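Q: can you look at this prediction? I've put the sequence above it.
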Amino acid sequence: MLNLSLIKHTKVYQEAKEEGKQEIVVEVVPKLLQRGLSLQEIAEILEVDVEIVRKAARQT
């Protein structure tokens, strides 16, 4: 049986993790922008590149 540390290194796990992170960014960015945070501040809080935040902001 695979243990958790081995599963975390699989491609499927990594892709699912990244997809989940992107969904959170798309959901949270508009809320943080409404509260007056800048794109740079949001990127720092979420620990993602500012371009990812910019794209999420355009989707709203």
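A: On my side now, so go ahead. Numbers count the residues shown, from 1 in each chain.
Q: from here on, just use CA atoms for contacts and neighbour counts.
A: Will do.
Q: name the residues of the helix or strand hosting Val29 that come out as buried.
A: Taking DSSP states H and E as the definition, Val29 sits inside helix 11-34. For helix 11-34, burial by neighbour count (16 or more other CA atoms under 10 Å) applies to Gln22, Val25, Val26, Val28, Val29, Pro30.
Q: comparison target below:
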Amino acid sequence: MQKGVQKGLQQGLQQGLDRGKQQEAVLIVMRQLTLRLGLLDPVLQQQIEELSITRLEELSEALLNFETATDLAVWLEK
């Protein structure tokens, strides 16, 4: 029983840490996109907030080539 509780706590802690990393990545990418493209459509913002950390990392590189919000929308559809 004790091992089960401990394992559950460890899993919960890891999930919390992963979620925190994802949220921080979203904030950074959103700042970069806002500086590059201006204010983003709420639909695009929502799509970005739902990306995994891996996809957010990919987006942080891809956005350097974006010129319009359409470029972002096309990338998000991939």
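A: Arrived safely. Given the structure is predicted, the values throughout are model-derived calculations rather than measurements.
Q: quick one on the thing from earlier: the helix holding Val29 of structure 1 packs against which elements?
A: In terms of contacts (3 or more CA pairs under 8 Å, 6 or more residues apart in numbering; DSSP states H and E), helix 11-34 of structure 1 is packed against helix 39-46, helix 50-58.
Q: 7 Å instead?
A: helix 50-58 (3 or more CA pairs under 7 Å, 6 or more residues apart in numbering; DSSP states H and E).
Q: any idea of the angle the helix holding Val29 of structure 1 forms with helix 39-46?
A: 130 degrees (axes from the mean of the first three to the mean of the last three CA atoms, to 10 degrees).
Q: now do the same contact list for Ala25 of structure 2.
A: Contacts for Ala25 of structure 2 (CA atoms under 7 Å, 6 or more residues apart in numbering) come out as Ile53, Leu56.
Q: that one and Lys3 of structure 2, how far apart?
A: From Ala25 of structure 2 across to Lys3 of structure 2, the span is 33 Å (CA to CA, to the nearest Å).
Q: cool, and Leu9 of structure 2?
A: According to CA to CA, Leu9 of structure 2 and Lys3 of structure 2 sit 10 Å apart.
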